[in-house]
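Chemist: sharing a model prediction with you, sequence too.
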Amino acid sequence: MKFFCLIGLLCLPTLAFCASDTTFINVQSDVLLQNNHILIFRDQSGQLPFEKIKTIDAFLPPAHHIPNLGVSRGVIWLKFTLYNETNNEQLLICLKKPNLNEVRLYYPIDSKGSYTYINSGDLLPPSTHKFNDPNSIFTVPIQPYSAATLYIRVKSIGQIVLPVIAGTQDNIVRDINNDRLIFGIYLGIILIMLFYNFFIYFSVRDKNYLYYIIYIFFIGFAQIGLEGYGYQYLWGSSTFIILQSVNWMGVLSGIATTVFLRVFLQTKKKTPLFDKVLIGFIILYVITGLLTLFGIYNLSYTLIDIIAFTGSFAFLGAGVKMASENYRPAKFFLVAWSFFLASIILYVVKDFGIIPYNFFTNNILLIGSSIEIALLSFALADTINVYKKEKEISQAQAIQALREKEEFASQQNVILEKKIHERTNQLQETNNDLELTLRQLKESQSQLVDAEKMASLGQLTAGIAHEINNPINFVKSNVKPLQLDIEDMRSLIKKYEEMHHDNFDDKHGEIQAFREQIDFDYVMEEINTLLSGIEDGATRTADIVKGLRTFSRLDESDLKEADIREGIDNTLMLLNHTIPKDLSIIRNYQEIPKIECYPGKLNQVFMNLLTNAIQAMGSSVGGGEKKIIISTERLNENVVIRIADTGPGIPENVRDRIFEPFFTTKDVGEGTGLGLSIVYNIIEKHHGKITVQSEENKGTEFIITLPMKQSDFLDVNTTATTSDSEEPLNR
């Protein structure tokens, strides 16, 4: 008998927890607190302290499966009890609703009823969140096989839906990672569709694609904001943007949707009355945006919901009407919009408990939005095909009309032949000039390599190819159309040559039809345009060769007056293809006079130092801003050039040896160690000085001081030796 009484006493705590709707947490999975496990109290004044809240008996179960409080001005209190059936001493509470402004969780710290709290919400910086997630996640100490009653205080603008999930850290983190995976897939779809349609827009130049790109961007941006990732990664430090963001996501996405619908369905042309309704929706969205700017958040949020709800079904009705009139774009839109509208309905009824809250229903908006965007893309492609077919029919009719026209043009034969001969000679001369330019460029490359003006042949070739590729491609692309035009002209001349007295009338009609077929005037205009384009390409190529010659200064082995800044800029031009996008080049040029120097040798110095700085920035692993700062100034009778970077710096134990020949810190085969030694010798030949200032993890600065006049140091017949070789400098 005593044994059964003891068993009964041991079971009493469990029975008590069951009677009070306690939520039991185990290691199998996390638990969504439903309306029979959670109580709610509305503090309309928002002023009641927690000590008062603990004593209130006015907590009631929520009316819906998931607590859905709508738009509330006051403070919402949640109360629930958890029983820890695991061996973990801590459980996680996740309030799976981003963009809540103020969230505070109270939990007991002893058996005397003392509580402490943890703050969360998007009014706090993202860095204060223990978990890298936009949702409010709390770590609560609850001893194994014991219970605790918890309170959550929520105050926020907009609609307040509070799905509370409790579980072990492993289960909650797994749930969070699943949500991130789904959103990552959604974001990938958005980016793919953006780039894909952006490419198509530049191919077809159809404004439907431009508005569709804008629509995709704002829909994706709205989802980023509504899922809390905007707060987490973009504007988490700005309270003003946080309070504005949710409403503006709705405003911008609503306007983008309405504008795209007007263009895609051609409502101004097809249904003028509905087009005015769409303009009215845009005006209403703008008004709600202004209300948001003035801080009237709850009213504007409610108006945005009403506009979006009304507009969704208005769009659907318009799609049904236009589809019934056999308008193809409307049929595609109707299918796509139906999927999206169905996802919205499922998402809403999930919040009201009509369908279960699970992984699928929680992400149904992202799924529906992805399907809608894909279907609309198919609709645009179908529209382009329709336009293309209509254009082909129109072109066929135009050609048929041109063939029906007759004009006499036999007197144009001599003039036409003469012009063709002149254009052919011009083309041949241009091609010869281009070939000569290319030969000169190759010779310049060879001379630069022989003079060892570059760190390596590959680097020089890449720089030249990068700069000259565009004009050469432009010339090449013009040659083929020009050949086709000349072939048409030859065909026309041949038909004129076949004319005789006995077949004059027949041949005359045939020649006139052929002239109209090839559009003689247009062909002549196109030949002039293509020749002009080829001439521009050849001129651009010559300019590039001139800049390359300026850099190399092969004809300036004697002392010359040169502009140091011009040499630096030409060096940067050749290194442009090696500069990463995240590396900034800052020029702080002061006015300095031309100096007496060996320009080619100084360009070699700049090439070595800049190449090494770019390589140093590429190997830097720090998170700071990457930049190279180039400064010039005059100091008495000298000029000073400073080349500084924000790279990893030079260790102190090797700093004193960097100018030694063959000293290098690189692996075998990656450098000879002659780079800085050559730089040092060239500066000495100029009777100048080079120094280095460097600090590890902060960067390096090379300071070059050169006299403006070399004649004070050298005899008149002194010339620069040309035996130095160029190597990239090594740190």
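Modeler: Arrived safely, thanks for sending.

Chemist: please count neighbours and contacts with C-alpha atoms only from this point.
Modeler: Will do.

Chemist: could I get the buried residue list for stretch 467-486?
Modeler: Going by neighbour count (16 or more other C-alpha atoms under 10 Å), the buried part of stretch 467-486 is 467, 468, 471, 472, 475, 478, 479, 482, 485, 486.

Chemist: name the nearest residue to the last one, ignoring sequence neighbours.
Modeler: So that's residue 486. Nearest residue to residue 486 in three dimensions, chain neighbours excluded: residue 420, at 7.2 Å (C-alpha to C-alpha, 6 or more residues apart in numbering).

Chemist: with the third one instead?
Modeler: Taking C-alpha to C-alpha, 6+ apart, and ignoring the residues beside it in sequence, residue 471 has residue 537 as its nearest neighbour in space, at 4.6 Å.

Chemist: need the three-state assignment for the one you found.
Modeler: Following DSSP: H, G, I helix; E, B strand; the rest coil, we place residue 537 in the helix state.

Chemist: since we're on it, how many residues are nearby?
Modeler: Residues near residue 537, counting by other C-alpha atoms under 10 Å, number 22.

Chemist: list the contacts for the closest residue in space to residue 38 that isn't next to it in sequence?
Modeler: In space, and not counting its chain neighbours, residue 38 is closest to residue 80: 4.9 Å by C-alpha to C-alpha, 6+ apart. Neighbouring residues of residue 80 by C-alpha atoms under 8 Å, 6 or more residues apart in numbering: 22, 23, 37, 38, 39, 149, 150, 151.

Chemist: try this one next to it:
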Amino acid sequence: MHSRIAALVFYFALLLKGAVGLADNAGAVVLNTARPNDLSSAMRVFEDPTGKVSIADIVASDWATKFPATGEKNLNPGYSSSKFWVYIPLTNLSDNEEWFILPDYPVISFEAYLVRPDGAYEKARVRLSGERFSTRYIQIPSGMKANLFIQAYSPINVNLQFNMFSETLMYERLNQESQFVGIVAGIFLAMIIYNFVLFLTLRDRDHLYYLLFAIVNCHLNMMSVNYPDGIMHWFGIDWIPFIDFYRPLAPLTTIMFARSFLQTKKENPRLDKALLAYNAGLVVLILAAFFVSRNILNVIDDAYFLIGIGLLAAAGILSLKRGFRPSHNYLLGLALFTLGIFIYILRSEGLIPTNAWTLNLHIALQAAEAVLISLALSAKIKQLQDSKGRAEAIANVKGRLLRVITHDISNPLSVVKASVYLLRNEDANVKRLDSIARAVGVIEEIIRFVHKTEALDNGNRVATDLVKVSEVFESLSFVFQNLAVDKQISLVFEQDHPEMLVIAEKTSLTYEVIGNFISNAIKFSSAGGTINVRANFAAEGYVQITVKDGGIGISKKSLAGVYDPLVNPSRMGTNGEIGGGFGILLAKAFIDNYGKSLKIESVSIEEKPLASGTTVSFLLNAPLTDSSRHQNLK
């Protein structure tokens, strides 16, 4: 019983001692080995604009009591040429006596001093050399209370966040961060090598500007995290004095790439002039580095860089609006770049803390941007190749247009030939002469129409008018009835109303659109077949034209490429007829111009020998006048 009471008293005494110890250490950083010790939780900061204050001055004059309370902004002074003294009270309650001091920001130089209770001070030693982070090592006996003073400065921007680690945790931290940054650097390097190979292969100006953009941005980003070791002195150059001249090259090379990639000079001359003026401003900033102090110039640079991001975004959006699909990846990459720049500026200005996330996220985002811009370049190459192929195919189509037109002319010529043949064997009569005159009139109409096809080449709308469907059908019957009879095929025309009207160009609708579909139907139908040509009211404001046959049909493979100008679907008819293979493309061009919803459904004779055939349908606009509404109701 007494032993239990004694144990309780002893346990209570330990708790009381711990509570007193915590109270004694209030406001100090209590060191432990389980996790990194964040020194910012208890630090105070003193700015030394002269850079002449020494540790001896601080200890002798007891300046520690004059250090102001520290806020987040004090921990991130940002661009500054001053040196900063940091004061942190420490208590080591752990068994570990070897401690390592690491800054959160790698591009910072510092010295650390431990001031013991008796006033003596000791300078922390350099334990690791050749590492990304400046590292200092110091011994603090277990149970000791002491004051730590750190003098810090940075040639780029100042961040005063420090941690103390045990040796094990320090190596874990260094390895983890170096692995992540190494991966990011590998992505940059892979993009540079890949696009360098493409540049050597293609000799393309876009890839040259991409290489400049990627190399400059990669170098600046890697210097901002001091990776790899020695990057500040690559090629035997001390880059730090040239940072102010070097930084504007990042947006300058980005603007050069964007102008080339998005073709702003050709597509948007006014915006292109704005981009050129912006680059001139960057040159001014480079020259200003000779006269303006770094801390002032860098703030001006950051604000000016944001204007550049706005111009780059405007160029991408306008490019996307004109149908340049690679702009998707460009804009997504720019969005990631913008986020990275904002994080960098906010951290540099001390508006957000520096940690593993904010330090490395901006370079990860810019590496992702480099990948997306490279993908945009690849997409542009593919689009250019497709455009080249289609341009060649379209040129081929235009070259064969005469063949298509002569094919259409041959249909009324067959009427002329038949009529002439009959006239040779019988007395001339008015009916035969009328047929010849009408066939010649059709030929003249088609020839006149050839001159109108220039509208399609220029991408303009074909002039349309009200067209009576009955007149179109009557002309088609005149041209194709003899061909159908020769092959013993029935050609049937039907319409919902005899006064049905559509909005179209009459000649092309008759001979290049519906005539083409009827010609194909006759060509690929066998004796005894029937071809139905029908016009019916569809949704309000539309008339549907359908040409249906029971011929040999189209295979699925051929049907999949029926609209592709790179594929020539020409094949022999059931009686050995030969076609150019481009009539459907010409018909589709006119339907796209003044109609809509061209649809081709087909079952080949190989799939269903007893149920093969093709159905072609499309919609034409119908006039919404009172009379047409009345006709619809009828």
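Modeler: That came through fine. On a predicted model such as this, the values are computed, not experimentally measured, just so you know.

Chemist: before we move on, back to that, average gap between the helix or strand hosting the residue nearest to residue 38 of the first structure and the second structure?
Modeler: Assigned by DSSP states H and E, residue 80 of the first structure belongs to strand 75-84. For strand 75-84 of the first structure, the mean distance to aligned residues of the second structure following superposition is 1.9 Å (mean C-alpha distance after the TM-score superposition for the first structure).

Chemist: mean shift between the next helix-or-strand element following that strand and the second structure?
Modeler: Using DSSP H and E, the helix or strand that follows strand 75-84 of the first structure in sequence is strand 90-95. Superposing on the second structure and averaging over aligned pairs (mean C-alpha distance after the TM-score superposition for the first structure), strand 90-95 of the first structure comes out at 0.9 Å.

Chemist: could you check the angle strand 90-95 of the first structure makes with strand 75-84?
Modeler: 150 degrees (axes from the mean of the first three to the mean of the last three C-alpha atoms, to 10 degrees).

Chemist: so strand 90-95 of the first structure corresponds to what in the second structure?
Modeler: Aligned by TM-score structural alignment, strand 90-95 of the first structure falls on residues 98-103 of the second structure.

Chemist: any chance you could map the strands in the stretch 1-150 of the second structure?
Modeler: Here the stretch 1-150 of the second structure has its strands, by DSSP state E, counting those that start in this stretch, at 29-31, 37-38, 44-48, 83-92, 98-103, 109-115, 121-123, 136-139, 145-153.

Chemist: out of the ones you listed, which gets nearest to residue 403 of the second structure?
Modeler: strand 98-103 (78.1 Å; C-alpha to C-alpha).

Chemist: buried residues, that closest one. List them.
Modeler: Buried residues in strand 98-103 of the second structure, counted by 16+ other C-alpha under 10 Å: 99, 100, 101, 102, 103.

Chemist: how about the nearest residue to the second one, chain neighbours excluded?
Modeler: The shortest distance from residue 100 of the second structure to any residue that is not its chain neighbour, by C-alpha to C-alpha, 6+ apart, is 4.6 Å, and that residue is residue 137.

Chemist: tell me how many other residues surround that neighbour.
Modeler: Neighbour count of residue 137 of the second structure, defined by other C-alpha under 10 Å: 20.

Chemist: residue ranges of the helices in the stretch 401-550 of the first structure, please?
Modeler: 413-450, 457-497, 504-518, 520-552 (DSSP state H, counting those that start in this stretch).

Chemist: okay if I get those as a markdown table plus distance to residue 190 of the first structure?
Modeler: Output for the helices of the stretch 401-550 of the first structure, formatted as a markdown table (distance: least, C-alpha to C-alpha, whole Å):
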| stretch | distance to residue 190 of the first structure |
| --- | --- |
| helix 413-450 | 45 |
| helix 457-497 | 32 |
| helix 504-518 | 45 |
| helix 520-552 | 39 |
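
Chemist: for residue 589 of the first structure, which of those helices is the nearest?
Modeler: When these are compared by C-alpha to C-alpha, helix 520-552 sits nearest residue 589 of the first structure, at 18.5 Å.

Chemist: in the second structure, which residues correspond to whichever helix or strand comes after that closest one?
Modeler: Sequence-wise, the next helix or strand downstream of helix 520-552 of the first structure (DSSP H and E) is strand 560-562. Alignment of strand 560-562 of the first structure against the second structure: no match, by TM-score structural alignment.

Chemist: starting at the chain centroid, how far to strand 560-562 of the first structure?
Modeler: Distance, stretch centre to chain centre, for strand 560-562 of the first structure: 45 Å (C-alpha atoms, centre = their mean, to the nearest Å).

Chemist: mind listing what's buried in the very next helix or strand once past it?
Modeler: Next in sequence after strand 560-562 of the first structure, counting helices and strands by DSSP H and E, comes helix 564-575. Buried residues in helix 564-575 of the first structure, counting neighbours by 16+ other C-alpha under 10 Å, are found at 564, 565, 567, 568, 569, 570, 571, 572, 573, 574, 575.
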